[in-house]
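In: Could you look at this predicted model? Sequence included:
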Amino acid sequence: MAIPATTSPAVTISIVSHGQLELVRPLLDQIDRFSREQVAKVVLTLNIPESDAPLAGAAWGFALERIENAQPKGFGANHNQAFERCATPWFLVLNPDIRFDADVLAPLVALAAPDAGLLTPRILESGRSEPEQHRNVLSPLEILTRRKPGYVRPDTPAWIPGLFMLFRSEAYARIRGFDERYFMYGEDFDICARLALAGWQLQVGEQLRARHDAQRASHRSMKYLYWHASSLLKVWTSGAFWRYRRLRQKTH
């Protein structure tokens, strides 16, 4: 059954390009095709200088606000900067390589519980027919065992990666958004943990799907691998990690 559009656009979308406008263009086209009635504007951050050619001649049914950084910023800093331009009840952090085959924004907003601070559909990775499994608390043991036989997946995710994060703006503001001490990795787990510790729920649209055309830079670059490893160490030495780990042990 089709879900009626809200009376006014409910969502501001933040997309960050790292020289990826060729990926961003089809994403904007899909947002316009499937979800334009839900979207007030897209805040597009150019984290490094790049040619506008991929966007030439394009027009969409929502506003596009551009930010061009003088110096590159980290993942969290870019989205926090975009949130300053958000005046809608929902704020969507979206990777440039996410793809849609249908509207998921209206259904997600419609199913949101009053205490839902963060929502997501199920994510399909490239070449797979089943969505990514729910993730447990990000720990060394979890990383070492998650792909081994006998690993028990949680019924509800402890956290979600920063590919598609639909925040209730009130919740995002209350916890002051992403922790900018993380440059590129770890901030997605951290913000999920801090939302839960503040009393907000992570809600999954189990029947909704978005596709991820994965760009796995950490597998190709020692610089990205270093950022990944150092961010994990920051997670595991943070107070939020240990408090959230205890909370999950008590409630699951």
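Out: Nice, I can see it.
In: Going by C-alpha atoms from here, please, whenever you check contacts or count neighbours.
Out: Fine.
In: would you list every one of the helices in the stretch 51-200 of the chain?
Out: Secondary structure of the stretch 51-200 of the chain, counting by DSSP state H, counting those that start in this stretch: helices at 75-83, 105-111, 140-145, 169-174, 187-197.
In: okay, those helices in a markdown table with distance to Trp60 and mean neighbour count next?
Out: Formatted as a markdown table, the helices of the stretch 51-200 of the chain follow (distance: least, Cα to Cα, whole Å; neighbours: other Cα atoms under 10 Å):
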| stretch | distance to Trp60 | mean neighbour count |
| --- | --- | --- |
| helix 75-83 | 19 | 22 |
| helix 105-111 | 17 | 18 |
| helix 140-145 | 41 | 11 |
| helix 169-174 | 24 | 17 |
| helix 187-197 | 29 | 22 |
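In: Those helices: which one's closest to Val39?
Out: helix 105-111 (8.7 Å; Cα to Cα).
In: tell me what that closest one is packed against?
Out: In terms of contacts (3 or more Cα pairs under 8 Å, 6 or more residues apart in numbering; DSSP states H and E), helix 105-111 is packed against strand 116-125.
In: if we look at the strand it packs on, which residues are touching it?
Out: 104, 108, 112, 130-132, 164-168, 170-172, 192, 195, 200-214 (Cα atoms under 8 Å, 6 or more residues apart in numbering).
In: put this beside the first:
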Amino acid sequence: MGSTAGIPLWAGEGVKTCFSPLPGDLVVSVVSHGHGPLVQRLLDDLARLSSATVRRVVLTLNLPEAPPLPPAGGWPFALQIRGNARPVGFGTNHNRALAGATEPCVCVLNPDITLACGDPFAALVQLAAAPGIGCAYPVQIDAQGRRQDSERALPTPRALWRRRARRLPETRLDWVNAACLVLPQPVWQSLNGFDEGYFMYCEDVDLCLRLRLAGFRLARAPAQLVHAGQRASGRRLNHLCWHLQSLWRLWNSPVYRQAQRLLASDRAITDRIDVP
């Protein structure tokens, strides 16, 4: 371990459990790419607002950084810190963190989330437990309270042109971004989590399509959270390249073709992939 300003860095592979598990229905996976201050704020929010629902948090440090500091009374949930010897992708990190989970529900959560609207997880877990639900998600807003476009259409070239070039609102809901997803643990396990063949982009599209092709539904919970939504693919060349590579992989995947056929062949199926 190294140090920054006297604070030890967590570096190298391994898992460290900081506290014993407490009652709760949810395990939360958070991956940090040097997001230290954001992670600290998020964990403080979880400790303050969501301790009745969250049993365990798995924090993966994809880069060496200082671990979060516990509150005065300690963490009210089990906090496991995982360190990677070298950075790996979004899907791989979350799959490793949630492998073997025994909690009733699992959550994929971005580090740039703020729980400024109160605890969303009680409502999310309750909804995820309903029959036929494969994934529950909250409404995402930005720091000014404006609703984010987290619910999106199947990313066909035409749909991307509508959204990116013409800046038109979405007219259908085929998938939701993975800033905050809560799934029943058996559903997550049956899908084998994210497809690790994607890197940084389209993992959430693929997961939602596989989930819905399996007959499960996406469901919006009566809960809100704030998501910064930095969208690095619009500003950084390497992220743009990863995004394009992932789109190309998605468009050539059996999952994408099956989803397209389902939409074209039976527009009455609204409990799998929504129609306009």
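Out: Structure's in. What do you need? These figures come from a predicted structure and were not determined experimentally.
In: quick one: TM-score?
Out: Superposed pair, TM-score by TM-score structural alignment, normalised by the length of the first structure: 0.89. Supporting alignment: 241 aligned residues with a Cα RMSD of 1.9 Å.
In: Would you mind putting the helices of the stretch 51-200 of the first structure into JSON lines with distance to Leu119 of the first structure alongside?
Out: Output for those, formatted as JSON lines (distance: least, Cα to Cα, whole Å):
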{"stretch": "helix 75-83", "distance to Leu119 of the first structure": "16"}
{"stretch": "helix 105-111", "distance to Leu119 of the first structure": "7"}
{"stretch": "helix 140-145", "distance to Leu119 of the first structure": "23"}
{"stretch": "helix 169-174", "distance to Leu119 of the first structure": "12"}
{"stretch": "helix 187-197", "distance to Leu119 of the first structure": "11"}
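In: and of the ones you listed, who's closest to Gln20 of the first structure?
Out: helix 75-83 (14.5 Å).
In: counterpart of that closest one in the second structure, which residues?
Out: Alignment note (TM-score structural alignment): helix 75-83 of the first structure is matched to residues 90-98 of the second structure.
In: Comparing that stretch with the first structure, how large is the average distance?
Out: Stretch 90-98 of the second structure, aligned to the first structure and superposed, deviates on average by 0.4 Å (mean Cα distance after the TM-score superposition for the first structure).
In: that older thread, mind checking which of the contacts of strand 116-125 of the first structure are buried?
Out: 104, 108, 112, 131, 164-168, 171-172, 192, 195, 200-205, 208-213 (16 or more other Cα atoms under 10 Å).
In: Show me the contact partners of the match of helix 75-83 of the first structure.
Out: 27, 29-31, 58-60, 82, 106, 108, 192-196, 198-200, 203.
In: To which residue of the second structure is Thr45 of the first structure aligned?
Out: So, by TM-score structural alignment, Thr45 of the first structure is matched to Thr60.
In: In contact with that match: list those residues for me.
Out: 29-32, 81-84, 93, 97.
In: what about it, which SS state?
Out: strand (DSSP: H, G, I helix; E, B strand; the rest coil).
In: Where is the longest strand in the second structure?
Out: strand 217-227 (DSSP state E).
In: I'd like the next helix or strand past that strand.
Out: helix 237-251 (DSSP states H and E).
In: circling back to that earlier point, got the angle between the longest strand of the second structure and helix 121-128?
Out: 170 degrees (axes from the mean of the first three to the mean of the last three Cα atoms, to 10 degrees).
In: So which elements touch strand 217-227 of the second structure?
Out: Using 3+ Cα pairs under 8 Å, 6+ apart, strand 217-227 of the second structure is in contact with strand 113-114, helix 121-128, strand 133-141, helix 203-213.
In: So for Ser233 of the second structure, which of those sits nearest?
Out: From these, taking Cα to Cα, the stretch that ends up closest is helix 203-213, at 14.7 Å.
In: so what corresponds to Glu196 of the second structure in the first structure?
Out: In the first structure, Glu196 of the second structure lands on Glu180 (TM-score structural alignment).
In: wait, I meant Glu151 of the second structure
Out: For Glu151 of the second structure, the residue aligned by TM-score structural alignment is His134.
In: picking up where we left off before, how far away from the center of its chain is the match of helix 75-83 of the first structure?
Out: Here the centre of stretch 90-98 of the second structure is set off from its chain's centre by 10 Å, with Cα atoms, centre = their mean, to the nearest Å.
In: Can you get me a residue count around the alignment partner in the first structure of His33 of the second structure?
Out: Correspondence of His33 of the second structure to the first structure, assessed by TM-score structural alignment: His18. The local packing of His18 of the first structure (other Cα atoms under 10 Å) involves 13 other residues.
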